[in-house]
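Trainee: sharing a model that was predicted from the sequence below.
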Amino acid sequence: MHTQPRLPQKVFNWFCVAFLVYLMLVAVGTVSSGFKLFSGGSEGAKEIFAFATNPFVALLMGALATALVQSSSTVTSVIVGLVAGGLPLNIAIPMIMGANIGTTITNTIVSFGHVREKAEFRRAFSASTVHDFFNLLAVIIFLPLELAFGFLEKIATSLSQLFISDANLSLKSMNFMKAMISPSVDFFKSVLGFLDGKSLGIALVILGIGLILVSVTGLGKILKQVMVGKAKGILHSAIGKGPVAGITSGAMVTVMVQSSSTTTSLMIPLAGSGMFSTKQIYPFTLGANIGTTITALLAATAISGPTAAVALTIALVHVLFNVLAVAIIYGIPMLRDLPLKAADRLAIIGAENKLMALSYVLGVFFVFPSLIVFAMR
């Protein structure tokens, strides 16, 4: 008996992927439009986020938001929309860094699936928290440099100008993108037409964030169905084959499944079973950090007009932060081993005392950021 080819299902899946990408672009445009209405422009936005002018608070806001929704792609897409709506870059950049910290919670939670067996849990917890410590070290290095010199913003601004300097290639002139997205944004405005002014702005921001969450989550699930087999194949063939192969394949897999959380979580059972060590998995994790930046770049294409450049700038900041972090931290042997040593040490403690491991997750990702953010408001 011959099995019927499943081409219609594949076609339907890819149609869903295209629709969800479009929905995400519309959602980013909706957030941007709503924030403009609510804030009344960049000056209003500065007043709204005055409590977050402390970059440490902005950093923790990004980490907390990402931990709550368990998707850095969602949070960075929202940040792109807010920046296009007037959110200042000096607030958005620490938020982007915070999103990098918050995204590591998913694979740490996955490691608790091995909690019943001490040796397995130690290996799994070590493999998951090496991601935490790497991103934390990246922030410790780059946030002070950014505050002192603004080098990420300057480099990203220069790069964005390369893309928009030619009038024919200008993101500001991407009228086809505006033509695609504007009707849907206008439709949402008309549906919420019973509201006006700031109320309409708030409603659009909330709707846009909800749509981003739905579209990114749905996109990840469908791409997992379509691509996860191939992604696992790349993962198995690349882990343990050297740092360059690991970083490259980690980035590739994350672009394929549109979720660094998925990519890093795929590795945890392999580490827990003892198939691969934390040191072998480490480069793959760093590649996932780079691969996840594609979503913010995609979100930036949803923005047209005068704010296109600043939207592209914050997306490029995300790329630069992750690429430079890998180049510097992994490129310098003394720094390279710090996340590994910290993860191994924490895993030994966590395996002996499960409550300590749980307290680490709740404290670092939820309790501490929440207390600081609300205390500084």
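Mentor: Nice, I can see it.

Trainee: going forward, measure contacts and count neighbours with C-alpha atoms only.
Mentor: OK.

Trainee: what number of residues lie near residue 158?
Mentor: Around residue 158 there are 12 other residues, counting by other CA atoms under 10 Å.

Trainee: what's the helix or strand for it?
Mentor: helix 151-164 (DSSP states H and E).

Trainee: and what of residue 37?
Mentor: Applying DSSP H and E, one finds residue 37 within helix 7-39.

Trainee: so which elements touch that helix?
Mentor: For helix 7-39, the packing partners by 3 or more CA pairs under 8 Å, 6 or more residues apart in numbering; DSSP states H and E come out as helix 42-48, helix 72-84, helix 175-191, helix 197-238, helix 294-300.

Trainee: quick one: closest of those helices to residue 127.
Mentor: Of all the helices and strands packed on helix 7-39, helix 197-238 sits nearest to residue 127, with 14.7 Å by CA to CA.

Trainee: residue 346: what secondary structure?
Mentor: In three-state terms, and counting by DSSP: H, G, I helix; E, B strand; the rest coil, residue 346 is helix.

Trainee: just give the nearest non-adjacent residue to it, would you?
Mentor: residue 126 (7.2 Å; CA to CA, 6 or more residues apart in numbering).

Trainee: does that neighbour really touch residue 349, like I thought?
Mentor: No - counting by CA atoms under 8 Å, residue 126 does not reach residue 349; the two are 10.4 Å apart.

Trainee: those two: who's more crowded?
Mentor: For residue 126 versus residue 349, neighbours defined as other CA under 10 Å are more numerous around residue 126 (32 against 15).

Trainee: and the helices and strands packed on helix 7-39: which comes nearest residue 287?
Mentor: Comparing the helices and strands packed on helix 7-39 against residue 287 with CA to CA, the closest turns out to be helix 197-238 (11.2 Å).

Trainee: who does the closest one touch, helix- and strand-wise?
Mentor: helix 7-39, helix 72-84, helix 175-191, helix 243-257.

Trainee: quick one: the helix holding residue 37 to helix 72-84, angle?
Mentor: Here helix 7-39 points in a direction 40 degrees away from that of helix 72-84 (axes from the mean of the first three to the mean of the last three CA atoms, to 10 degrees).

Trainee: can you point out the buried residues in helix 7-39?
Mentor: Judged by neighbour count (16 or more other CA atoms under 10 Å), helix 7-39 contains these buried residues: 13, 16-17, 20-39.

Trainee: okay, now the one to match up with it:
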Amino acid sequence: MSTLDVVSLLGAIATFLFGMSTMTDGLEKLSSGRLEGIMEKLTNNIFMSVLVGALVTGLIHSSAATTIMCVGFVNSGIMKLEQTVGIIMGANIGTTITAQILRLGDISSDNIILSLMKPEYFGPLLALAGIVLYMFLKGGKKKIVGQFLLGLGLLFIGMSTMKVAVAPLQDVPAFRELFVAFSNPLLGILVGALVTALLQSSTASVGILQALTSTGIVTFNIAFPIIMGQNIGTCITTLISSVGASKNARRTAMLHLYFNVLGTLVFLCGIYGAQAVASAAAGGLPFWGATMNMGDIATLHTFFNIGCTVLLLPFHKVLVRLVERTVPGDDDHEFAVLDERFLATPAVGLDRAHDAVVHMGSLARDNYRAAVELLSGYDPKKLELLQENESALDKLEGLLDGYLVKLSDHALSGEESARVSELLHTLSDFERIGDYSVNVSESATVLYERGISFSPSAQKEMAAITGAVGEALDKSLACYTTRSQAIALQVEPIEEVVDLMRDELKSRHIERLKSGACTVELGSQFLELLINLERISDHCSNVAIHILQQTAPKDALVRTDSHAYMKALHRGDDKEFEELYNEYREKYYSPIERFEP
């Protein structure tokens, strides 16, 4: 095998993987969240869960992506652990679709239509259609369809190039000997798992194995353990995504691992047991040493995953109990899912809705803390968890909006109607806090990717204002959770200090820009952060005002005219407010006055 063949192989693998990633991204954009919605709604029946898992994974061509969605849903409390079992089983079936598509490479016919379906013809045609839609036509949907077609075309191009690049390997004795060694089941499983873990895609590793069939040395006894290992290796991505998540989310990742490991053990015992019996009776199974083509690999991959599902589906509850024992303890991130049966009892329904809004507040606070930490120490895993939480916040907002609208259709007392209004306003505030936290994380990402950082004085200033906003957020969540008037009264003084700090820090940074001590790029990011932090504190103030309106006496100014109440506070009419304002001013603003900008 020449150097050119090696370079061609590496390039083909890169093209194949990039094509798969591009195609998957396009499909996810086309779904516009509808796939996740389907998963949420159709998973109470185990058989329907399997079907949904297979369909969703078949569309996005990634069992890991489907399982990671499940981890995110369980982590946010939208789905229960039991609901994910069927989806994970179905995901393993759906991930075989790509291999079935790639088997088109085995087509051999003089018919021009059939010939065009071969990867070496079909791939460039798809890529051409995709690039035309992606680059030259206007319109969001057309661009996304173009991205999908381009990715699929690159997938086929990569596959056909791989087949050509690996063809010389059939004449290399060392490669033949190496491949024969993979017939050892333990070594074959290990290699399959390691390659898949490295690529983070069983679909990609199966595609590479399909390409290797062109060498003519891939036999059943070699391919079988490798495919078993590939199904285990695909669990690595899910396990990584569960790091730092709730206990039930980690259990979801373990569920994926156990399903594939148990399925592998059952099939290994069955196939190798049958081979041992057949060897003693008639020289072994007839297909044991048969050479496999791309279609055979696809069929074996599909048969294994369907077989695992059929075998283990009756024991899905046992799998749940197994992972609960593996990851013991009560979940520290549980969330009572909204149940429409509570609508008949508005008081209970309102309590459940309140719990859900508190959960939203917790997610928003976690995202704020993660975003601030990214400013001082960038961590991609932390950013990934932040994005999962943001997705959960958006979904919870939609769920709660619909739930509260339905609750409003029932006969409610005046107090209950006021609580519905308060819940709707507060959930919107927490969702917006989550959005602004994402904006903060995006600024942190820009700073990291461009290799730039704030000056020491700017870092001190940023630490001071993020600390103030963090305390405002903690107190707003605490006052809402406990409905405490005393804590709610402490939020607005902090918000006023944040406004003061924003104006001062903005002026200081503009001076740094004028003097050349700061670049325009850094200056724009600093000012963008100030805007987002001040808006977070504004929403914290809104939450506190909602609580004051609900807990204050009926004739209190905050209930009759909240705008007049705020003006009175800022005029200095409230001594308690002034004392708290001076306390927080000394805590957060005074330290930045003591050092030169």
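Mentor: That came through, no problem. All figures in this text were calculated on a predicted structure; none of them were measured in a lab.

Trainee: what would you report as the TM-score here?
Mentor: TM-score for the superposed chains, counting by TM-score structural alignment, normalised by the length of the first structure: 0.45, backed by 206 aligned residues with a CA RMSD of 4.9 Å.

Trainee: ok so, going back, now distance to residue 66 of the first structure too, for the helices and strands packed on helix 197-238 of the first structure, in CSV please.
Mentor: Shown next, in CSV, are these (distance: least, CA to CA, whole Å):
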stretch, distance to residue 66 of the first structure
helix 7-39, 17
helix 72-84, 5
helix 175-191, 25
helix 243-257, 17
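
Trainee: so which of the ones you listed comes closest to residue 313 of the first structure?
Mentor: Smallest distance to residue 313 of the first structure across these (CA to CA): 9.1 Å, for helix 72-84.

Trainee: the closest one: how far from the chain's middle?
Mentor: Taking CA atoms, centre = their mean, to the nearest Å, one finds helix 72-84 of the first structure lying 9 Å from the centre of the chain it belongs to.

Trainee: distance-wise, check the residue nearest to the spatial centre of the first structure relative to residue 190 of the first structure.
Mentor: The structure's the first structure has its C-alpha centroid closest to residue 72; by CA atoms, centre = their mean the separation is 2.7 Å. To residue 190 of the first structure, residue 72 of the first structure is 30 Å away according to CA to CA, to the nearest Å.

Trainee: how about residue 184 of the first structure?
Mentor: Residue 184 of the first structure is 10 Å from residue 190 of the first structure, by CA to CA.

Trainee: out of these two, which sits in the busier spot?
Mentor: Ranked by neighbour count (other CA under 10 Å), residue 184 of the first structure and residue 190 place residue 184 first, with 16 against 11.

Trainee: surely the residue nearest to the centre of the first structure meets residue 100?
Mentor: Yes - Residue 72 of the first structure lies in contact with residue 100 (CA under 8 Å); the separation is 6.7 Å.

Trainee: and the helices in the stretch 251-400 of the second structure, which stretches?
Mentor: Under the criterion DSSP state H, counting those that start in this stretch, the stretch 251-400 of the second structure contains helices at 294-312, 316-326, 346-376, 380-408.

Trainee: just those helices: most buried one?
Mentor: Ranked by mean neighbour count, the helices of the stretch 251-400 of the second structure are led by helix 346-376 with a mean of 21 (mean count of other CA atoms under 10 Å).

Trainee: and it, what does it pack onto?
Mentor: Helix 346-376 of the second structure is packed against helix 380-408, helix 414-449, helix 456-482, with contacts defined by 3+ CA pairs under 8 Å, 6+ apart.

Trainee: who touches residue 185 of the first structure in this structure?
Mentor: 26-27, 29-30 (CA atoms under 8 Å, 6 or more residues apart in numbering).

Trainee: do residue 389 of the second structure as well
Mentor: Applying CA under 8 Å, 6+ apart, we find residue 389 of the second structure in contact with 72, 76, 363-364, 367.

Trainee: the same query, at a cut-off of 10 Å, please.
Mentor: Residues counted as contacts of residue 389 of the second structure (CA atoms under 10 Å, 6 or more residues apart in numbering) are 72-73, 75-76, 360, 362-364, 366-367, 383, 395, 434.

Trainee: and it, how far from residue 65 of the second structure?
Mentor: Residue 389 of the second structure sits 16 Å away from residue 65 of the second structure when distances are taken as CA to CA.

Trainee: cool, and residue 418 of the second structure?
Mentor: Residue 418 of the second structure is 41 Å from residue 65 of the second structure, where distance means CA to CA.

Trainee: with residue 247 of the second structure instead?
Mentor: Distance of residue 247 of the second structure to residue 65 of the second structure, given as CA to CA: 19 Å.

Trainee: residues in contact with residue 371 of the first structure?
Mentor: Residue 371 of the first structure is in contact with residue 60, counting by CA under 10 Å, 6+ apart.

Trainee: name the helices or strands packed onto whichever helix or strand residue 228 of the second structure is part of?
Mentor: In the assignment (DSSP H and E), residue 228 of the second structure maps to helix 220-233. Under the contact criterion of 3 or more CA pairs under 10 Å, 6 or more residues apart in numbering; DSSP states H and E, helix 220-233 of the second structure touches helix 173-181, helix 185-199, helix 202-212, helix 247-282, helix 294-312.

Trainee: ok, the residue nearest to the centre of the first structure to residue 261 of the first structure distance?
Mentor: Counting by CA to CA, the separation of residue 72 of the first structure from residue 261 of the first structure is 8 Å.
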